[in-house]
Each structure stands twice: as C-alpha cells, then as structure tokens.
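Q: next come a sequence and a model predicted from it.
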Amino acid sequence: MNRAITPDSLMPYIGTVLLIAAGSFFFPQILTFDYLTQQLQIAAFLGLLATGATIVILLGHIDLSVPWVLTGAAILSTAFVGSGDPLLTALAVPAALAFGALIGIVNGIGVAILRIPSMVWTLAINSILLGLAVLNTGGFNPKGESSALMVSMAAGRLFGLPMSFLIWMAVCVGIMLFLTKTPFGRYLRSIGYNEKATFLSGVSTPSVVFVAFALAGMCSAMGGVLLAGYANQAYQSMGDPFLLPTIAAVVIGGTSILGGRGGLFGTVGGALFITLLTSILSVMQIGDAWRSIVFGAIILAMLLFQTLRKGARA
C-alpha cells in the first residue's frame, strides 16, 4: 500500500515517453533541450497544484477551491510587492503561503467538524474567494507586480534546469518524506480507506484532515506565486484553467479518487504527461474545448480502469 512505485504510477511516465516519441515525428523540436526544459518549467505550476490535490484525494476528499486559492495568493503577493514597502515585499511569498494554509484550515473545518461533503464545501469557498476578489478589485485586474524573487523562482535557471521545476521537486521530496517517515502518511491513507475505523482506533482524524487541507492550500498558493512571477502580475481567474488538469494529473498518476491508494510519484508523472499533452495539442492548434474533452475523457477512462482493477482484485 505504501510503495512509491507501482504499475499504476508508472503509466504516466510511459505515456510521456510515448508522447515525446510520437510527437517528434511531426515536430522534431520536441526533442530539443530548450523545449523539454520549458515543459518542465510549465509542468511545475500544474505539478504543485496536483501535489496538494493528491494529499486531499488520498483522504477520500477533493478540493475544488484550488483556482481561487491560487488566484488569491497571486493577488496578495503582488499587492504586497506593489505597495512599495520593502518589508511587505519581503513578506509577499510567506504571506501567500499563510493565506493558502488558512484557506486549507477553513476547508478542514467544513469537512472534518461540520461534516459537509468536501466537494460542496470547497466549491463554496472557491465562490466566496471569487466574490471577495471582485469586491476588492472592482472586477478589474488587480494592481501590483511580482518581486525579483518571485520572477527568479518562476523563470530562473539553476544548473540549466528551471528553478520552478526544482522548487516543485523539493516540495514533493519534502512531502514524500513527511508521508513516509511520520505516522501522518499512514493515518492519511487509513482515513481514505475507512475514516470511521481509523477514528475508533484512536487517531485524531480531524487533525489529519486539517493538516492535509492546509498542505494542499499551501501548494496551491505556491503555484499562484510562481504563476504571478511567470506573468509578472496577477489577473482575474488565472487559476480557472487548472482545476480539471490538476485532478486529471492526480488520477492519471494512479491515485484512487476514492482515497487510500496512490502517491506523489505517480502524480509527478501525471503532471508531466498532462503538460506535454497540452503542449502537443496546442502545437496541433486544437482548441480549448477539445482539450477539455480530452482531459475529461482521460479522467473517466482512468476511473473506469481503477474500478475494473478493484473489481478484479475483489
């Protein structure tokens, strides 16, 4: 159950290699170092969101507040920088992460304490954050700018690799160690399998839910910080296009949408696969509508595959 590498988690990596091989026949530039590193940079934005989503889905829940946690963190961080105050500029990234953690805890309260289905609660929180942002900006793009640190985090390079990709990998490694080296990871999966039995065994399940949603919120906020650094600004609804690909990356990576089974290794592959697929579809001039259809079909196919495998094992 706790193995990082499973047949399901290897599937997106195989798919990524096949996409590169097939795409190179039509677009040879796919095999260039510049193109591949650019895809790693873009994959980091989606990957951070999918990393947080994986933690919540392992619980057997789902977080639909990702778009506006991302957007809210981007607006907050750029507003801090745009104030011109050196202290606020220095606090821009920590404030965005604290914002993400706070929204995550609010989500945890709704799910663990009020016992409201996570899909309903997090969707409502997403709507509230949208409304607050519109009230704050009057419906216009928010004022502010990205700091040099945010730009460097999003677009910088280290040893030839994108800084955003290295940040994503560092976050993944840190969370993987947290899940494997502490009881939290075991409790997380146990709740995904059977929350009532886990609670009766003496585990403080609300605490686990709080931490899981807080980590997810911080991952979404970090994604917002990087996107703001990449665009050098925040803008309305910048997180909206990421919700479906985020869930798709997690499901493609082998994490069961019902909870209890999966991990971050597969999610990394899922994010790489989705990013490369999106890029190839874009090069082929496939419209956004068809991309959404492809993502939805992939999610349904993986859900069907997981259901059939579960039935076969039973």
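A: Great, that's in hand.
Q: use CA for all of it now, contacts and neighbours both
A: Will do.
Q: next, count neighbours for the closest residue to residue 67 other than its chain neighbours.
A: Spatial nearest neighbour of residue 67, chain neighbours left out: residue 239 (4.0 Å); criterion: C-alpha to C-alpha, 6 or more residues apart in numbering. Residue 239 is flanked by 22 other residues according to other C-alpha atoms under 10 Å.
Q: test my guess that residue 239 contacts residue 72.
A: No - using C-alpha atoms under 8 Å, residue 239 makes no contact with residue 72, being 9.1 Å away.
Q: which neighbours do these two share?
A: residue 224 (C-alpha atoms under 8 Å, 6 or more residues apart in numbering).
Q: re the thing from before, what sits against the residue nearest to residue 67?
A: By C-alpha under 8 Å, 6+ apart, the contact set of residue 239 is 66, 67, 68, 70, 71, 224.
Q: next up, a structure to set beside the first:
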Amino acid sequence: MLRSLPKIDAATLIAFGCIVLLLLLGAVAKPGFLSVGYLAQQLQVASFLGTIATGEMIVILMGQIDLSIPWTIAIGGMMATGASGILGPTLGVPLAVPFGIFCGVLVGVVNGLGVAYLRAPSMIFTLGMNAVAQGLMVYHTGGFAPQDRATGLMIALASGQLIPGISNPLLVWIVLGAVTVYMLTNTRLGRQIYAIGNRERAVFLSGVDSRRVTLIAFALSGACAAAGGVLLAGWANRSYQAMGDPYLLPTIAAIVLGGTNVLGGRGTYLGTVAGVILITLLQSILSVLQPQDYFAEIGIKLPADVFRQVVFGLVIIVMMMLYGRERVVR
C-alpha cells in the first residue's frame, strides 16, 4: 500500500508542498499574510475558482476539454441577474439562481451533443460555442453593460455565512466537492468517466453508451461554470460582459497542477482542491511581489494581468509536455 501511494498522490503531495512554500513566501513578503482573516478571504476567492474547476475536471478526466467556460460563466451570471426581466418579477426573483444554472446546463448539453454525437473535437467545438455564447449575450444586452442587479439570495450565497466562520461560497464548494467525490468514486457514472478517459473505444465495445456519459459530463461542466457565474454576480452585486474571461487559464492550470492528466483517465478531486488553492495563492503572491516590475527594468513590460496569463500558460504547457511524455513511455 505504501509503495502505491506515490503513484496515486505524488502530484497532490507536490501541490500541497508548493502551497506551504507560497504561504511561507507570502508571510515574508507581506505582514499579516498568514492571518486568519486574510486566509479566510483567500479561501472565499478560491471557492469561486473551485466551483468552476469542478465541472472542467470531469470533462478533462474523459480526455476532453471545455473552452466555453468564460462565456458560460457570463451566461450564468447575466441570466440570473436578468431573470426578473425574462421570467417576470414573480418568478424571476425566487428562480434567479436555478435559472442561471439551467442556462449553463443548456450550453453544456449543446457541447455534449456536438462532441459525443457529431464527433467534433471538443477543443474546436467548445471554442466555437464560447463565441456563440458571446454573440448571444452581446445581442441580449445590446452591447451595453447590463443594468440588472443581483437578488438577495445571490448576494447571500456569495457573501453571507450560513455557518459562522465559513463563507457561503466556501460552503457551496465543500458540498459540491463532496458530491463530486462520491460520484467519481462510488457510482457507475464515475467509473465510466475514468474508463472513457483511459480507453474510450474499449468502453464503447463493452456496451457502455459513452456518448451519453460524455453528454452528462459536458452538462455538468456547464452547470458548474454557470454556478460560478451566479456566485460572482452575487459577489459583485451585478453581472457584466466578459466576467468569465479571467477564469479559463487558471481553471485548467489548477486542474493540471493537481495531477489530473490532461489526456484523461487519471486525477483526484483532492488534487484539484490543492491546485485551486495553489493558483489562488500564486495570484495573491504575484499581486504582492509585482514580479513584472523586475522584467520592466530589463525592457520587458507586461501588465500584471498579462503576466499572470503568461505564468498560467507556461504551467499548462509544461504539464502537457510531462503528461504527453508519460503516455508515450506507457
């Protein structure tokens, strides 16, 4: 059992080790970095990314990818805040949260139909779907910033505390994570997701409807992305266009840093949790240290957000190279 532990949890252990190093670095760079209040704030920020990453991880476990996350997040937030105008105030206010998530599920279902039944490459189809969603939202708002505001329930979900000391977004992430862990480890659907990621043709020949499983996975990805959008809209008390753009690369980077194989078939949710916390702390450290200023001194001028995107992109490239080499060796 001890011999198999590194094979299963090595990436997760490395991610947690990096978290400890970042905490020590933050403590040196900024007084109060290890205070309970600041760490609680970081966990609340991580919960938004963790909610979004949950659905993306399920898709990646199957060897697919969902690049429609940015505007699915925007759809979830904008449809939730605009539910009163679409469904009417009587239904729109109480159904704002489920309506926003439902719209995300619809995006996921379209992605699933295209990838599973039309056999389109997930990278191309979901990227195209992201552009379609963007066009629909721009048309919906007329190209202007939405004037709708979040409902009381959305604000409470994003900033309240049902349990003292635990923010509601973190509580949502904990519940969602527990359900996901149970699904992946104790249900037939979870076993089929892992199996398809390892060898889809063998799973199909064994009698499993792999197309249905793929459809479900993309629907779950859309639901989680839209749920993240609902939380973000509640946190900001409004929705806005391109509100999901900053989350695509951090989401994928968090998942691969946690040890989920981008080629499918391997990964644990605990690793994704570690990756999400690691990415959140990395963003915080980059904001504190401002490393782009050092590059500016040698003539390389990059805005802070661009520098973060470069870092996340390099992480994904390096991990992709490692996983690709591992698959070739196997």
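A: Thanks, I have the structure now. What you see is a predicted model, and the numbers here were worked out from it, not measured in a lab.
Q: quick one on the thing from earlier: need the counterpart of the residue nearest to residue 67 of the first structure in the second structure.
A: Residue pairing (TM-score structural alignment): residue 239 of the first structure is matched to residue 244 of the second structure.
Q: from residue 160 of the first structure, how far out is the residue most central in space within the first structure?
A: Taking C-alpha atoms, centre = their mean as the criterion, residue 49 is the residue nearest the geometric centre of the first structure, at 1.3 Å. Look at residue 49 of the first structure and residue 160 of the first structure: by C-alpha to C-alpha, to the nearest Å, they are 24 Å apart.
Q: ditto for residue 100 of the first structure
A: 30 Å.
Q: cool, and residue 116 of the first structure?
A: For residue 116 of the first structure, the distance to residue 160 of the first structure (C-alpha to C-alpha) stands at 46 Å.
Q: quick one, strands of the first structure?
A: Applying DSSP state E to the first structure gives strands spanning 157-158, 161-162.
Q: dump those into a markdown table; add mean neighbour count as well.
A: As requested, the strands of the first structure are exported to a markdown table (neighbours: other C-alpha atoms under 10 Å):
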| stretch | mean neighbour count |
| --- | --- |
| strand 157-158 | 13 |
| strand 161-162 | 19 |
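Q: trace the residue nearest to the centre of the first structure over to the second structure, please.
A: Using TM-score structural alignment, residue 49 of the first structure pairs with residue 52 in the second structure.
Q: contacting residues for that match?
A: Contact analysis of residue 52 of the second structure by C-alpha under 8 Å, 6+ apart lists 221, 224, 225, 226, 227, 228, 251.
Q: still on that earlier bit, between residue 116 and residue 160 of the first structure, which one's more packed in?
A: Comparing residue 116 of the first structure with residue 160 by other C-alpha under 10 Å, the one with more neighbours is residue 116, at 15 against 10.
Q: now the helices for the stretch 101-250 of the first structure?
A: Assignment of helices within the stretch 101-250 of the first structure using DSSP state H, counting those that start in this stretch yields the ranges 118-137, 148-155, 163-181, 183-193, 195-200, 205-231, 243-252.
Q: among those, which is nearest residue 258 of the first structure?
A: Closest to residue 258 of the first structure of the helices of the stretch 101-250 of the first structure, according to C-alpha to C-alpha: helix 183-193, at 7.1 Å.
Q: done for today, thanks.
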